[in-house]
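Undergrad: only the shape, not the letters, is given here:
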């Protein structure tokens, strides 16, 4: 494993010229093509793009679930791409993930209390009472009653199960969490509740979040910075506020135009922009590169 000198000024996460290829026999597909960004401690980076843009692949590469063909992924100065499995496991208390489907990510045969105790038993030396207290505290923090710890995943709604998944990811006090489309499977009203919960926990716990979504309007309210992805390339990146107010790339403009708003006139203007962007996408253009961001 390569080593670096760690400093307090170094980014918590630094992705540099990341390339990810998927192979099927002799054929290969380049899912991510030279993406770079930095995530500071306590901040939230949004990765936004349509299906096939490479956003979830980037998250999986950071987690060690997708191959890194080229480039660098560093966490606290250490290269993740070349780490051994034992080294990655040692980092699992600091790097966590919240997946899109909470039901499939939870063991349906285990109670919620058992599920939340597992990471504590693996990483920390706590007494039985200390473990139970941490579990009770975490369940309350995600807005569930204490008696939830005695129940099973099938006894909860989709929104409640996602709160349980959030509790499991955060109970070990990580510094960095990958949120891979964590609200896309939920109803709109429940989405807002879960997003508000994540924002509150991010602030109170000082978490750094990588928030992956296909919906620009979803990530806007939780992200400090955004990277917009298309066909494996980062076509635009910057502060969330600036990009939402004045997106410069036509693809970013089309994503924003696809987000519904309650004002009919504003919605009509977004529809016009989306149609213009779609028409322009058929014109021959140069392949975008990171150097032009």
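TA: Thanks, I have it. Quick caveat, the model's predicted, so the values are computed rather than measured. Residues are numbered from 1 along each chain as shown.
Undergrad: C-alpha from now on. contacts and neighbour counts both.
TA: Noted.
Undergrad: tell me the spacing between residue 37 and residue 121.
TA: Distance from residue 37 to residue 121, counting by Cα to Cα, to the nearest Å: 34 Å.
Undergrad: this is the comparison structure:
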């Protein structure tokens, strides 16, 4: 059964220096509060995995905690570039950044293979792309039945996956719904799983198209209302579009970003919004 813990304790026990960490959520249910706790604790030398590299990882990169990214897209959604990400790639500030870039289909299949405890996944993709020449996690296989050559992508198995969800029950069963990405696959692929939730309830009422992660797949649950801000949690909060627009000038300048990090993350108590 998953333990119900404070966010501080859950991060300290489950996320370690040098870990491969997946923080998933597509537009919705992005675990910003957990990422901020990682920053406060200074957990470093991380390999971060995510399908849509966006503001959450821009903040972790700018904090100097990331040595490598495994991803399939990068940008500030609806606004433009990620300036802390670009500064790290182009100028090595605050530290050089190793990249392993994939297509969305490739990353999704890597998670599926990891969740299935298979060494790789097979898909039709990457043909005509130069990505296979720049990574050792894409290769080809020949179908034993048809002789067709297909792309193969290595499974990804994070040390820890962190997601946000709407609710959990007192046994640690987690329920999420709405715009769901690869949270289920990322959780099942990982060695350890931390879930932040809007609330703990006595019983998980059925919700159309919801995903339920049983407690045996989760190591810790932390109650963090509004823990996805500035993204949103369907049924609980709305997307803070102004934040994403405001992030652009904050992230463009190193000193402005440093001040923001100190004032809005490092000096804030756990779960503050």
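TA: Sure thing, it's come through. A quick note: this is a predicted structure, and the numbers were derived from the prediction, not measured.
Undergrad: any idea what the TM-score comes out to?
TA: Between these two chains, after superposing, the TM-score reads 0.29 (TM-score structural alignment, normalised by the length of the second structure); 136 aligned residues with a Cα RMSD of 6.0 Å.
Undergrad: of residue 37 and residue 121 of the first structure, who's got more company?
TA: Taking neighbours as other Cα atoms under 10 Å, residue 37 of the first structure and residue 121 compare with residue 37 leading, 19 against 14.
Undergrad: the residue nearest to residue 98 of the first structure when sequence neighbours are not counted: neighbour count?
TA: What sits nearest to residue 98 of the first structure in space, not counting adjacent residues and going by Cα to Cα, 6 or more residues apart in numbering, is residue 179, at 4.8 Å. When counting by other Cα under 10 Å, one arrives at 24 neighbours for residue 179 of the first structure.
Undergrad: so which residues of the second structure form strands?
TA: 3-4, 20-23, 46-50, 66-71, 98-101, 120-123, 138-142, 149-154, 160-169, 174-176, 192-201, 211-213, 220-223 (DSSP state E).
Undergrad: can you list those in TSV and add distance to residue 56 of the second structure and mean neighbour count?
TA: Formatted as TSV, the strands of the second structure follow (distance: least, Cα to Cα, whole Å; neighbours: other Cα atoms under 10 Å):
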stretch	distance to residue 56 of the second structure	mean neighbour count
strand 3-4	24	18
strand 20-23	9	26
strand 46-50	10	23
strand 66-71	12	21
strand 98-101	17	16
strand 120-123	27	20
strand 138-142	26	16
strand 149-154	25	20
strand 160-169	12	27
strand 174-176	20	24
strand 192-201	15	23
strand 211-213	23	18
strand 220-223	18	26
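Undergrad: make JSON lines from those and add distance to residue 248 of the second structure to it.
TA: JSON lines is the format used below for those (distance: least, Cα to Cα, whole Å):
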{"stretch": "strand 3-4", "distance to residue 248 of the second structure": "36"}
{"stretch": "strand 20-23", "distance to residue 248 of the second structure": "21"}
{"stretch": "strand 46-50", "distance to residue 248 of the second structure": "21"}
{"stretch": "strand 66-71", "distance to residue 248 of the second structure": "20"}
{"stretch": "strand 98-101", "distance to residue 248 of the second structure": "22"}
{"stretch": "strand 120-123", "distance to residue 248 of the second structure": "36"}
{"stretch": "strand 138-142", "distance to residue 248 of the second structure": "33"}
{"stretch": "strand 149-154", "distance to residue 248 of the second structure": "34"}
{"stretch": "strand 160-169", "distance to residue 248 of the second structure": "24"}
{"stretch": "strand 174-176", "distance to residue 248 of the second structure": "30"}
{"stretch": "strand 192-201", "distance to residue 248 of the second structure": "26"}
{"stretch": "strand 211-213", "distance to residue 248 of the second structure": "33"}
{"stretch": "strand 220-223", "distance to residue 248 of the second structure": "29"}
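Undergrad: so where do the helices sit in the stretch 1-150 of the first structure?
TA: 55-63, 85-90, 102-105, 112-123, 128-141 (DSSP state H, counting those that start in this stretch).
Undergrad: which other helices and strands contact the shortest one?
TA: Counting contacts by 3 or more Cα pairs under 8 Å, 6 or more residues apart in numbering; DSSP states H and E, the secondary-structure elements packed against helix 102-105 of the first structure are helix 158-170.
Undergrad: other SSEs contacting the helix it packs on?
TA: By 3+ Cα pairs under 8 Å, 6+ apart, helix 158-170 of the first structure packs against strand 95-98, helix 102-105, helix 112-123, helix 128-141, helix 188-205.
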